[in-house]
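**Student:** here are the coordinates; sequence isn't available:
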């Protein structure tokens, strides 16, 4: 293993056996005695490396294989084939030594005990990870202060809101100050202020301790705020691995012009005034904001604006870059980056 790599994955594959039932009553009867199985690959011969200190976004639609990969990288699932080296170890074979070197936060699952105070969970985890009092105090005082969870420590986990619990989960994953952190949907369902606090905190530990972070999320603003590199998965295969900026430059074809009008306007009227131009119109649910997607050519943009302005009374105009969300939707529709 290259000592600068936190994660090395080569030809990684995970297959699941899926039962396919036969149709009709006769089919159901036959299924009682002999079952038909088909092999479904959830992760399909993927390879990638993550350097120590990198923050990487691991993205894909539901069922793309993200969580299966994380479970193999953390040693929860055994791969069908392929090689995984994480922090210089095989996660599955060297389980006990390996778990001392990683932190994991699953947005949907808790590692805190439901009925006891948060600080009691922290104490138990401190013992599990054999963290000395001195190390715990110097590191966790900072974590507790930065995540603002001091007032929550004497409350049982079941009394916490989702945002409070996720901040405590993050702190719990960092009790042993691991060099590598796996975050699976860590900001799911959180309000904007909590998200911002968690993002700032992750940036800070990455800078302070050179912590490697692998982040899977549906919230692309998390990726934009934290990660320079993204690995994109589709149906178990990697379809893009590289800088987020390159993805934007390659796929962000065009601009979005947003119009708000003083009077009621029909979509068909807007389409009519821009006939013959490379423009695609969309309307929001309330019928108040109209978006024109068009080429990123100054002449085209100014012509669209001048045609619309000369035909309708305008309340507001905004010109936006195509969002990362839009770019990724385009990639998935076309199948590869």
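**Tutor:** Everything's here; your move. Just so you know, these numbers come straight off a predicted model, no measurement behind them. Numbers count the residues shown, from 1 in each chain.
**Student:** C-alpha from now on. contacts and neighbour counts both.
**Tutor:** Fine.
**Student:** quick one: residue 20 from residue 28, how far?
**Tutor:** Separation of residue 20 from residue 28 (Cα to Cα, to the nearest Å): 11 Å.
**Student:** looking at those two, which has the bigger crowd around it?
**Tutor:** Applying other Cα atoms under 10 Å to residue 20 and residue 28 shows that residue 28 carries more neighbours, namely 14 against 11.
**Student:** state the helix or strand in which the more buried one lies.
**Tutor:** helix 24-33 (DSSP states H and E).
**Student:** flag every buried residue along that helix.
**Tutor:** residue 31 (16 or more other Cα atoms under 10 Å).
**Student:** give the other helices and strands that it contacts.
**Tutor:** Contact partners of helix 24-33 among helices and strands, from 3 or more Cα pairs under 8 Å, 6 or more residues apart in numbering; DSSP states H and E: none.
**Student:** surely residue 114 and residue 155 touch.
**Tutor:** No - using Cα atoms under 8 Å, residue 114 is not in contact with residue 155, being 10.3 Å away.
**Student:** once you drop chain neighbours, what's closest to residue 314?
**Tutor:** What sits nearest to residue 314 in space, not counting adjacent residues and going by Cα to Cα, 6 or more residues apart in numbering, is residue 261, at 4.5 Å.
**Student:** if you could redo that for residue 136, that was the one I meant.
**Tutor:** In this structure, residue 136 finds its nearest non-sequential neighbour in residue 175, 6.8 Å apart by Cα to Cα, 6+ apart.
**Student:** ok, now which ones touch the one you found?
**Tutor:** By Cα atoms under 8 Å, 6 or more residues apart in numbering, the residues touching residue 175 are 122, 125-126, 131, 136, 139-140.
**Student:** here's the one I want to compare it with:
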């Protein structure tokens, strides 16, 4: 589906001074600075994969996706997506891809979504029979038949996002880019959108998801790619990502005796709910669960306890911190 080889994107930007002297010098000549947004990355994506493409702000994920969608030209390297070079064969390429942006609408504000859908039909040249069949299926699955005749401006955020997905899927794309698709949605709307994505993926549509909502990652992604400082620092399953930082567990504990702020080696305080109820992170490579239970029961008297896998947000923070240490050493 996608093959990326040695992809690099470099920007040249002006470096502005802060002092009066530097500002005066900049009026005559501004020094230039090279920014390496993406550094020589390579990866492949198979048909039907559901990939979470993650990274902190400024990591290079948006730049990479813009090159994948054909919006940006790379400085060097190659991309083959659906057998095409996105920025060279853009007209043919965009007919095979879709995109949903949580913070940017494809719908026209003053007309109903139904009219926007028909406009897309004309743009992509979708045959009438295929259009009606696809539209009927998508509006039924997303339950928007009653609201698609209202002006877009009158729709709630959840209703609008459902219609955004229909806009992206009407022409039958093989590859879909999702950028924060559930941002700002309530729990029910998020569940509906996630179920829809899963159904489309089961039909062979490949999805590449970027999000800061890590619940989306846990609910949807089979494969996680993490980029930081323009380089891929992780590419594997979500389970492997959890195991990347060792055997750690999240423990919620209620006891008879109040907890101190610091604990023994292998135990870290994540959240203090009250003086007798806390959320802890336990490194079971240092302190096995059996030893933890014995020690804490003897010292504090355990009344209630739950043990779960470390939350993915904690795992991601640990991975970013690990990457910073490596860069600092280099």
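**Tutor:** Yes, it's here. Small disclaimer: the values here were computed from a predicted structure and weren't measured.
**Student:** just how off-centre is the helix holding residue 28 of the first structure within its chain?
**Tutor:** 42 Å (Cα atoms, centre = their mean, to the nearest Å).
**Student:** so it matches what in the second structure?
**Tutor:** Per TM-score structural alignment, the counterpart of helix 24-33 of the first structure in the second structure is residues 19-28.
**Student:** from the chain's centroid, how far away is the biggest helix by length in the second structure?
**Tutor:** Looking across the second structure with DSSP state H, the single longest helix is helix 312-329. Put simply, helix 312-329 of the second structure sits 17 Å off its chain's centre (Cα atoms, centre = their mean).
**Student:** tell me what that helix is packed against?
**Tutor:** On a contact count with 3+ Cα pairs under 8 Å, 6+ apart, helix 312-329 of the second structure meets helix 214-220, helix 238-243.
**Student:** can you lay out those helices as CSV showing distance to residue 183 of the second structure and mean neighbour count?
**Tutor:** Below are those laid out as CSV (distance: least, Cα to Cα, whole Å; neighbours: other Cα atoms under 10 Å):
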stretch, distance to residue 183 of the second structure, mean neighbour count
helix 214-220, 10, 17
helix 238-243, 21, 16
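**Student:** CSV for those, including distance to residue 60 of the second structure?
**Tutor:** Shown next, in CSV, are these (distance: least, Cα to Cα, whole Å):
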stretch, distance to residue 60 of the second structure
helix 214-220, 18
helix 238-243, 20
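**Student:** of those helices, which approaches residue 96 of the second structure most closely?
**Tutor:** helix 214-220 (22.1 Å; Cα to Cα).
**Student:** equivalent range in the first structure for the closest one?
**Tutor:** Residue span in the first structure matched to helix 214-220 of the second structure, by TM-score structural alignment: 220-226.
**Student:** distance from the helix holding residue 28 of the first structure to the second structure after superposition?
**Tutor:** When the second structure is overlaid, helix 24-33 of the first structure sits 2.1 Å from its aligned residues on average, using mean Cα distance after the TM-score superposition for the first structure.
**Student:** what lies in contact with that helix?
**Tutor:** 21-22.
**Student:** stretch 228-236 of the first structure now?
**Tutor:** Contacts to stretch 228-236 of the first structure, defined as Cα under 8 Å, 6+ apart, come from residues 41-44, 46, 55-61, 63-66, 223, 238-245, 332.
**Student:** out of the residues you listed, which are inside strands?
**Tutor:** 41-44, 46, 55-60, 238-243 (DSSP state E).
**Student:** are any of these buried, and which?
**Tutor:** By 16+ other Cα under 10 Å, those give 41-44, 46, 55-60, 238-241 as buried.
**Student:** just the buried residues out of the contacts of residue 175 of the first structure, in ChimeraX syntax.
**Tutor:** Command for ChimeraX that selects the buried part of those, burial taken from 16+ other Cα under 10 Å:
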select :122,125,126,131,136,140
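**Student:** need the contacts of residue 175 of the first structure in TSV with distance to residue 210 of the first structure and secondary structure, can you?
**Tutor:** TSV is the format used below for the contacts of residue 175 of the first structure (distance: Cα to Cα, whole Å; DSSP: H, G, I helix; E, B strand; the rest coil):
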residue	distance to residue 210 of the first structure	secondary structure
122	23	helix
125	22	helix
126	22	helix
131	20	coil
136	18	helix
139	14	helix
140	17	helix
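**Student:** what about residue 15 of the second structure, distance to residue 28 of the second structure?
**Tutor:** Distance of residue 15 of the second structure to residue 28 of the second structure, given as Cα to Cα: 13 Å.
**Student:** where do the strands of the stretch 151-300 of the first structure begin and end?
**Tutor:** Assigned by DSSP state E, counting those that start in this stretch, the stretch 151-300 of the first structure shows strands spanning 180-184, 212-216, 229-234, 237-243, 255-261, 279-283, 289-294.
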